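Undergrad: need a 3D model of the sequence below.
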Amino acid sequence: MKKKSVGFLFLGPISHIYHSISIAFHLSNYPDFDVTLFVSSELNLKLVNTISKSYKYHQCEIEYLYPSILHKALRLFKKRAHPRVRNVLQNNKNKLINFDALVLTDRHFINGGRKKPFYFLTGHGAGDRARGFTDTMKKFDFIFVSGKEKWQRMAKLNYISEERGCIIGYPKFEIVSLKKKNGTLFKNNNPIVLYNPHFNKNETSWYLWGEQILNFFLNNKNYNLIFAPHLILFSKETEPIDTKYYHSKNIHIDINSHALVDMTYTIAADIYLGDVSSQVYEFVGYKKRPCIFLNPHHAEWQDNSSFRMWKMGDVIDTMDNFEQALLKSETTHPLFYHIQKELIENTFSTTEQSAGKRGADAIVAFFEKNRTDCRSALCDNSLAR
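TA: Predicted structure coming up:
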C-alpha cells in the first residue's frame, strides 16, 4: 500500500512551529506515513533544525519553499521575517496539492485547482480572542484542540464535531519540556514582572500605557521587568524603544528573539502583566502565579468569553491603579488560585501520552476511517482561499 504523504507548513511566524512540529515527529515514525516539514525562511529552518535534535529518531524530510521571483524582489524593500504565506503557497501549489494531507497552524488554503489534500488545523495558541473563532474553521477536515473549553465553544459554533476533530492537549508544552534550562536574567532576587502586550492596536495596552509602564520600572528598581511583547508588535519598526530602558539593569528588553516564543520568559517571571495575549495561559499553565490585566480600551469583559483569561487576576482600567495592583499581587493571588486551576484544567488536556503523540495517533485514525482517494468538501473551488 502506498504511504500517505503529510506536509506540515511552517511558513509564518516562528511561534507557530511549536504548535504542531511534535505531531510531525511522532507521525514520521509510523511506517505508512511520509512526513515533510515545509519552511520558507532561514529563521524557521534554523528553529526546525534545533527542535529536531530533541527527536533523534524522527523520519521527517525538511524542504524549503520559495516565493515567486517578483515577490522575492519586492521583499528586499520590506522588513518581513518571512515571505507572504499566500504567495509561497500559490508558487508551490502543484507540489502541495499532491500531498494526502496538509497540517496548518493558520488558515491559509491553496488557491485554485480541483484536487485538494485533507486539511488539518492545529491553531497556534490557547487564547480566547474572538479572532480565534471564525467560520473559516468549517473548511477544515479535522481540527486539533488543546482542551474542553475551546472544544465546547467551537462545537456551539458548529466548527467541530467528533468526526472532525479531537482534544489532544497542548503540543508546545512537549517541546518546552525538552529544552535546556536558561540562566538567570538578573543579578538580584527581586520579583520579576513579565510585560507581554499584544500586537493588535485595538486591544494592546502598549500604545496607550506602554511608556508609562516602562517608566515605572525605570524608577522602581525593587522590581525587575522583562519586556517581551508579541513577536510582531514591532515587526515593522526599526528602533521602537528608547535606549535609556536598555541601559537599566532591572529591565530586560527582547522584541525579536526566539525567547519570545519558547516560554523562556513565562517560566522565569513571578508576575504576569498583559492584555489579550494567549501567553498568559502558558504562564499559568507552567505554574500558577499572580496576573495583572491591563484594560486601557475599557473593554466590557466580565461576561465576554473572549476575555475568559481576565478572570485569573486583577484587571485595571486606569494607570492610577497600577502600582497598587502590583504591590498587592502576591497577597491577592490566593483569591485567584482556584480560578486559575479550573481554567488551566479546562484549557489544557493532559494524559499519560504527550500532545504530539495524541495528534499523530489522531491523523493515523483519520486515514483509517477515510481509506478512499476522494477528497473532502474542500474539493469545491468555491471554498478555496
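Undergrad: going forward, measure contacts and count neighbours with C-alpha atoms only.
TA: Fine.
Undergrad: just the helices in this structure please.
TA: Here the chain has its helices, by DSSP state H, at 21-27, 42-52, 69-75, 85-91, 93-96, 148-156, 171-178, 206-218, 243-246, 264-268, 279-286, 322-327, 329-347, 355-369.
Undergrad: need the ones you listed in a markdown table with distance to I255 and mean neighbour count, can you?
TA: Output for these, formatted as a markdown table (distance: least, Cα to Cα, whole Å; neighbours: other Cα atoms under 10 Å):
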| stretch | distance to I255 | mean neighbour count |
| --- | --- | --- |
| helix 21-27 | 24 | 25 |
| helix 42-52 | 15 | 16 |
| helix 69-75 | 21 | 12 |
| helix 85-91 | 22 | 19 |
| helix 93-96 | 33 | 15 |
| helix 148-156 | 29 | 17 |
| helix 171-178 | 20 | 18 |
| helix 206-218 | 13 | 16 |
| helix 243-246 | 12 | 12 |
| helix 264-268 | 12 | 20 |
| helix 279-286 | 15 | 21 |
| helix 322-327 | 23 | 15 |
| helix 329-347 | 26 | 16 |
| helix 355-369 | 29 | 18 |
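Undergrad: this one as well, want them side by side:
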Amino acid sequence: MSDTREIAFLFIGGAHQVYHLAPVAAALSRRLPDTCITCVYPDAETGAALARVRTALDAPALKLDHVPPPPVADWLARATRRHTARKGPMLMRLAPRLRRARAVITPERTSANLRWMGLSKTPMIHFRHGAGDRAPSSEARLKAFDLVVVAGRKDVERAVEVQHLDPAKVRDCGYVKLDFLTHTHPEVAPLFDNGRPVVVYNPHFDSAISSWPVARDVIERFRAQDRYNLVVAPHIRLSDDMTPEDMAEWQALAEPGRIIVDLRSPKLIDMTYLLAADVYLGDMSSQLYEFLARPRPVAFVNAHGAAWRGDPRYAGWRLGSVADSVEDVIGAVDRARSGHPAMIARQRAAVTEAFGLIDGAAERGAEIIAQTLYAKAA
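TA: Okay, here's the model as predicted:
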C-alpha cells in the first residue's frame, strides 16, 4: 500500500524501550514497502539499539532518523535534575513534523502530550514496554491514544478494568522484546569462572518502590559470603540522573571474579545478565518476567515494609521468596532455590498471562498497525 506520509515510531524514552517496539517497525517496513517507516531517536545509545534491530532483522528499508533535542532540553534537565525533562522540548520540536504523519507509534506515555501540540486528529498508537504488575499513574495517559497494544491478557484486563479503556481500543500481540531476543541474541558466555551460582540484582528506578536505597547493604551481604556471585544490574533509568562521581562510587563496589556492578551498558537492556544468571533478586521491575521466561528461582527485597500479600501490584512476589530485611537477603535467595520446584508451574502460568504468545509477536504487532491504519486494504 503506497502512502506518501511517514509512519513515525518515536523512541524518546531511552534505549531500554527499543527492543519492545523497533522489531514491530522492522516488520511493518517489510509489510508496507511503499510506505516510509521511520524510527525517530534523540541519542546515540538509542540509535545503536535501533541499528542492531534493523541489521538483525534484515530490514534495510527501515529509516533511522536522529533528531537531537533542542538546547533548552538539556538546560531543563540540568535545572530540574531530571533526565526525563528532555521529553517535553523534544516533543515540541517534533510536533510540526508529526502533524503531517500518517500515524505516530510510541512505547512511552509522555507522547500523549502531542494531543495538545496540534495532533488532535493524527492516529496515535501506544505499545506498552514491559509487562509488570505495578500500575503507574502515567497509565492514565493511555486514553489519549487511539489504540493501545500490550503483550498479554493481564494487561488487556487491566487497561479495560482499571484504566477503563474501550475494549475495542486494546489489543494484545505477545511480548515483542522476547520474540526479538530469542531469535537474535548470541549465546551468553559465563560471567564468572568460579562455578558458583550467579544472582542478578535488578532494582527498579522509582525510589518509592525500589530497594536501591539499601543496595549498598545488599552488596555487602554478598561480599561477606562465598557461595554466590553477584551482578548488580538495576533498571538502566536508575543511573539517568547520576553524576560521573556517583557512577564511579557505585562501580568501585565491584570485586573482580565475584561482584559485577553495571549501571549503563547495553547488557542491562538486552537480557545478557538475565540469561546468564541462576537466581533473580529484585523488587518491582517487570524484568522479573523476562527472567522467568525460563523458570528459575526468584527472591525480592521488601525495602519499604510493604504489605504485599494480596496486593496485585506485588503478584510477582508470590513466585519466589521475600526478604523483609537486608539481613535476610541471603536467606531469601537460599529459600528461593530450595523451594523452586514448587514454583515452576506457577511461574510458567504467570509468564503466559503476562507475555501471551511470544513467538511471532513483532509480526502480529505490525499486522495490528496495518489493519488499524489501512483496514481491509492492508
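Undergrad: would you pull the TM-score for this pair?
TA: After superposition, the two chains reach a TM-score (TM-score structural alignment, normalised by the length of the second structure) of 0.90; 368 aligned residues with a Cα RMSD of 2.4 Å.
Undergrad: just to revisit the earlier point, how about the helices of the first structure in CSV, adding distance to W310 of the first structure?
TA: Listed next are those as CSV, based on distance: least, Cα to Cα, whole Å:
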stretch, distance to W310 of the first structure
helix 21-27, 29
helix 42-52, 32
helix 69-75, 39
helix 85-91, 32
helix 93-96, 40
helix 148-156, 15
helix 171-178, 22
helix 206-218, 17
helix 243-246, 28
helix 264-268, 17
helix 279-286, 9
helix 322-327, 14
helix 329-347, 10
helix 355-369, 26
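Undergrad: how about the ones you listed, which one is nearest Y195 of the first structure?
TA: In terms of Cα to Cα, the element of the helices of the first structure nearest to Y195 of the first structure is helix 206-218, at 8.6 Å.
Undergrad: now what about that closest one, what contacts it?
TA: For helix 206-218 of the first structure, the external contacting residues (Cα atoms under 8 Å, 6 or more residues apart in numbering) are P197, H198, K201, Y223, N224, L225, Y245, S248, N250, I251, P296, M319.
Undergrad: over to stretch 2-19 of the second structure?
TA: Counting by Cα under 8 Å, 6+ apart, 22, 25, 32-42, 45-47, 49-50, 53, 84, 87, 90, 98, 100-108, 129, 176-177, 180, 236-237, 269-270 sit against stretch 2-19 of the second structure.
Undergrad: V200 of the second structure - nearest residue in space that isn't next to it in sequence?
TA: Among residues not flanking V200 of the second structure along the chain, V231 sits closest, at 4.7 Å (Cα to Cα, 6 or more residues apart in numbering).
Undergrad: in the first structure, what sits opposite that neighbour in the alignment?
TA: Here V231 of the second structure is matched to I226 in the first structure, going by TM-score structural alignment.
Undergrad: thinking that match is in contact with I267, fair?
TA: No. Between I226 of the first structure and I267 no contact is recorded; they are 11.5 Å apart, counting by Cα atoms under 8 Å.
Undergrad: the counterpart of Y64 of the first structure in the second structure and Y41 of the second structure, how far apart?
TA: Matched by TM-score structural alignment, Y64 of the first structure corresponds to H66 in the second structure. Note on H66 of the second structure: its distance to Y41 of the second structure, by Cα to Cα, to the nearest Å, is 5 Å.
Undergrad: quick check: closest non-adjacent residue to the spatially most central residue of the second structure.
TA: Residue closest to the average C-alpha location in the second structure (Cα atoms, centre = their mean): G130, at 4.4 Å. Leaving aside its chain neighbours, G130 of the second structure sits nearest to S286 (5.7 Å; criterion: Cα to Cα, 6+ apart).
Undergrad: with K143 of the second structure instead?
TA: Ranked by Cα to Cα, 6+ apart and with sequence neighbours excluded, the top spatial neighbour of K143 of the second structure is L165, at 6.6 Å.
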